[in-house]
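Asks: sequence and computational prediction follow.
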Amino acid sequence: MALAKTVYSLLFRRTSTFAVTIIVGAVFFERIFDQGGDAVFEQLNRGKLWDHIKHKYEVKEE
């Protein structure tokens, strides 16, 4: 209960801090969700993406 009261008094009691908390939380969630989605996509398509197979098709110029 003490933790809930502390969080409430620090983050949710005033409208301004509530709004900042929501905005910051949304930015962090978007960043984590985007990186997680990219990681899943890379894992599911391993060996099929250009970054994985470009060494087979690029010609080295000397």
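Replies: Looks like it arrived, so ask away.
Asks: going forward, measure contacts and count neighbours with C-alpha atoms only.
Replies: Fine.
Asks: distance of G37 relative to E30?
Replies: G37 sits 10 Å away from E30, going by Cα to Cα, to the nearest Å.
Asks: now swap in R46 and tell me
Replies: Where E30 is concerned, R46 sits at a distance of 24 Å (Cα to Cα).
Asks: please enumerate the helices of the chain.
Replies: 2-7, 15-44, 50-57 (DSSP state H).
Asks: how big is the angle separating the longest one from helix 50-57?
Replies: By that I understand helix 15-44. Helix 15-44 runs at 30 degrees relative to helix 50-57, counting by axes from the mean of the first three to the mean of the last three Cα atoms, to 10 degrees.
Asks: put this next to the previous one:
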Amino acid sequence: MSLGSSLYNLVFKRTSTFALTCAVSVLFFERTFDLASEKIFDKVNEGKLWKDIKHRYE
């Protein structure tokens, strides 16, 4: 049994399984993309954000 045949039988054969796989994949991608974007933003703006300078004003 080839990889393509196995993938078809597990995911693409039934519409409900395909839709569930799409939904789970989208949720995983969205969360990963959000975390990566936030890390990049924090790194680029390091020292300028409130969480970095809050101790000066307390």
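Replies: Cool, got the structure. Not measured: the values here are computed from a predicted model.
Asks: just give the TM-score of the two.
Replies: Here the TM-score for the pair of chains, by TM-score structural alignment, normalised by the length of structure 2, is 0.91; 58 aligned residues with a Cα RMSD of 1.2 Å.
Asks: just to revisit the earlier point, dump the helices of structure 1 to CSV, plus mean neighbour count.
Replies: Listed next are the helices of structure 1 as CSV, based on neighbours: other Cα atoms under 10 Å:
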stretch, mean neighbour count
helix 2-7, 10
helix 15-44, 12
helix 50-57, 10
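Asks: can you tell me how far the closest residue in space to T21 of structure 2 that isn't next to it in sequence is from K39 of structure 2?
Replies: Nearest non-adjacent residue to T21 of structure 2, counting by Cα to Cα, 6 or more residues apart in numbering: V11, 7.1 Å away. V11 of structure 2 sits 33 Å away from K39 of structure 2, going by Cα to Cα.
Asks: N45 of structure 2: what's it in contact with?
Replies: N45 of structure 2 makes no contacts at all, as judged by Cα atoms under 8 Å, 6 or more residues apart in numbering.
Asks: can you state the mean residue-to-residue distance of stretch 20-31 of structure 1 versus structure 2?
Replies: Taken over the aligned residues, the distance from stretch 20-31 of structure 1 to structure 2 averages 0.4 Å (mean Cα distance after the TM-score superposition for structure 1).
Asks: good, wrapping up.
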